[in-house]
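Colleague: The following comprises the amino acid sequence and a computationally predicted model.
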Amino acid sequence: MAKTHEIKVERRADEGKGASRRLRRAGSVPAIVYGGELKPVSIQINHNEVWTASQHDWFYSSILDLSLNGDVQKVLLRDMQRHPFKQQIMHLDFQRVNDRETLRTAVPLHFLNQETSPAGKSSEVVITHELNEVVVECLPADLPEFIEVDLGNMVQGDVIHLSELKLPKGVEIPELKLGKEHDTAVVIAKFAKVEEEPEAEGGVAEVPAAKVAKDESQK
């Protein structure tokens, strides 16, 4: 069963750009909760608390419990606006979830055992992560915080596709329902090309002019 994380919020009465600026100066983040059978609600969240939460993968892919004086609503983060250069969250959008309704959201991938794999140990192989997250469908209770990808047996030439990911029970990748051409590569172990330094014309390596002059003076 997926873990949940509680985020304490407060209702905000004032709306508009001016009110949002005042909230941010006071150390809060304006946000909105929408979806389901209830009307959208404007809320505010302590910036330091939500900033700390935003440093973890679960904040983006897990079911969150928004607690308003004990009234808890289960939501998913749907949008986050950040300041262009400050470490500041400007606005958040949360969508209510229904325990009985399938949801679709992106889940991060965690890559394991890359350095200890045959490909990871070889200086002639480069392992590239083509995807860092994957969109899944499932009931809220089945939503994983992340999906592990074991690279321990990778050798040069190996490719891990979406269809090879080990998904928790009740979790599906909707992209795979569209056909084999949508079975995207997740990880590729490929030969690392080493560019050779070009030789001078005639196959003779060039010698720096300063070295030539020094050699001539010592004759």
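Modeller: The structure has been received and is ready for your questions.
Colleague: going forward, measure contacts between C-alpha atoms and count neighbours the same way
Modeller: Fine.
Colleague: how about the biggest strand by length in the chain: buried residues?
Modeller: For the chain, the longest strand by residue count, based on DSSP state E, is strand 71-82. Neighbour counts over strand 71-82 (16 or more other Cα atoms under 10 Å) mark 73-77 as buried.
Colleague: Kindly present those as CSV, with separate columns for distance to residue 41.
Modeller: Shown next, in CSV, are these (distance: Cα to Cα, whole Å):
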residue, distance to residue 41
73, 11
74, 14
75, 13
76, 15
77, 14
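Colleague: Mind picking the two most distant members of those residues?
Modeller: 73 and 77 (12.4 Å; Cα to Cα).
Colleague: This structure: helices as residue ranges?
Modeller: Listed in chain order, the helices of the chain (DSSP state H) span 17-25, 47-53, 58-61, 118-121, 209-217.
Colleague: put this beside the first:
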Amino acid sequence: MSEHTIEATGRSVEGKGASRRLRHAASIPAIVYGGKAAPQPIQLDHEQIWLANKHEWFYSSILNLDIDGKVEPVLLRDMQRHPYKQLIMHLDFQRVDAKQAIKVAVPLHFLNVDKSPAGKASDVVVTHELNEVNISCLPKDLPEFIEVDLAELTLGQTVHLSELKLPKGVEIPELKLGKEHDVAVAVARQGRVEVEADSAEGATEAEAAAAEVPAAKVEKDEE
């Protein structure tokens, strides 16, 4: 698991006015909570966070939050963005206890679809039904992503949640809720069925319309 450090500074002044002044100064107000310590208001450099937020690890990895030289492991739990500006308004971080399991949504990386029988067929469409999956594990076992190898995928085949190969110590809590929660992750479908059906329907309508034209002409001629 890669390590990522985020620099932060403690802040003592809170409130909407203080947060507004921070944003004008290109900083982001944030809060760190959880564990045995009290919630701590902090501020972060907007440019640093803006660059970090473009990477998957920012959302699914344990971050080393360096607050005035004191480092503690945290998870990003919430991010508030401006509705139309490229501006992050606020962040929530949760402290991580090495001995307690955490629940995190991690991204799925789909591999080898182009090498699969389904991927090589021109009339087959492979769809990704999920882009991420919620897992539970100890902090030390947290993966940045989970690989889904589709090398053997064939037409009509569905890869379900229960078929994912999870790293050691990682589980999917949703699967404990029953078979109906074993949802599809990837599906290989016939790609031209709907197109051909639409074409056939369109041709039938065109033939019917063409058949009506001579009849109308005949009636007019008879008048």
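Modeller: Arrived safely, thanks for sending. Not measured: the values here are computed from a predicted model.
Colleague: What's the TM-score once they're superposed?
Modeller: After superposition, the two chains reach a TM-score of 0.89 (TM-score structural alignment, normalised by the length of the first structure), with 205 aligned residues with a Cα RMSD of 1.6 Å.
Colleague: Please, where are all the strands along the second structure?
Modeller: 4-10, 27-33, 40-45, 63-67, 70-81, 88-95, 102-111, 124-128, 132-137, 146-149, 158-160, 184-190.
Colleague: what's the mean deviation for the longest one versus the first structure?
Modeller: Taken against the first structure, strand 70-81 of the second structure registers an average deviation of 0.5 Å after superposition, with mean Cα distance after the TM-score superposition for the first structure.
Colleague: Tell me the helices and strands packed up against that strand.
Modeller: On a contact count with 3 or more Cα pairs under 8 Å, 6 or more residues apart in numbering; DSSP states H and E, strand 70-81 of the second structure meets helix 57-60, strand 63-67, strand 88-95.
Colleague: Of the ones you listed, which is nearest residue 123 of the second structure?
Modeller: Of these, nearest to residue 123 of the second structure by Cα to Cα is helix 57-60, at 35.1 Å.
Colleague: Mind giving me the packing neighbours of the closest one?
Modeller: By 3+ Cα pairs under 8 Å, 6+ apart, helix 57-60 of the second structure packs against strand 70-81, strand 102-111.
Colleague: how about 7 Å then?
Modeller: strand 102-111 (3 or more Cα pairs under 7 Å, 6 or more residues apart in numbering; DSSP states H and E).
Colleague: Buried ones in the strand it packs on, by neighbour count?
Modeller: 102-108, 110.
Colleague: Go through those and name the one nearest residue 215 of the second structure.
Modeller: residue 110 (57.4 Å).
Colleague: Any idea how many residues pack against residue 180 of the second structure?
Modeller: Taking other Cα atoms under 10 Å as the criterion, the count of residues near residue 180 of the second structure is 8.
Colleague: contacting residues for it?
Modeller: For residue 180 of the second structure, the contact set (Cα atoms under 7 Å, 6 or more residues apart in numbering) is empty.
Colleague: what do we get in the first structure for it?
Modeller: In the first structure, residue 180 of the second structure lines up with residue 181, judged by TM-score structural alignment.
Colleague: quick one: that match and residue 134 of the first structure, what's the gap?
Modeller: Using Cα to Cα, to the nearest Å, residue 181 of the first structure is found at 16 Å from residue 134 of the first structure.
Colleague: for residue 58 of the first structure, what are its contacts?
Modeller: residue 145.
Colleague: Dump the helices of the first structure into a markdown table; add distance to residue 142 of the first structure as well.
Modeller: Output for the helices of the first structure, formatted as a markdown table (distance: least, Cα to Cα, whole Å):
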| stretch | distance to residue 142 of the first structure |
| --- | --- |
| helix 17-25 | 35 |
| helix 47-53 | 21 |
| helix 58-61 | 12 |
| helix 118-121 | 32 |
| helix 209-217 | 70 |
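Colleague: Alright, calling it a day.
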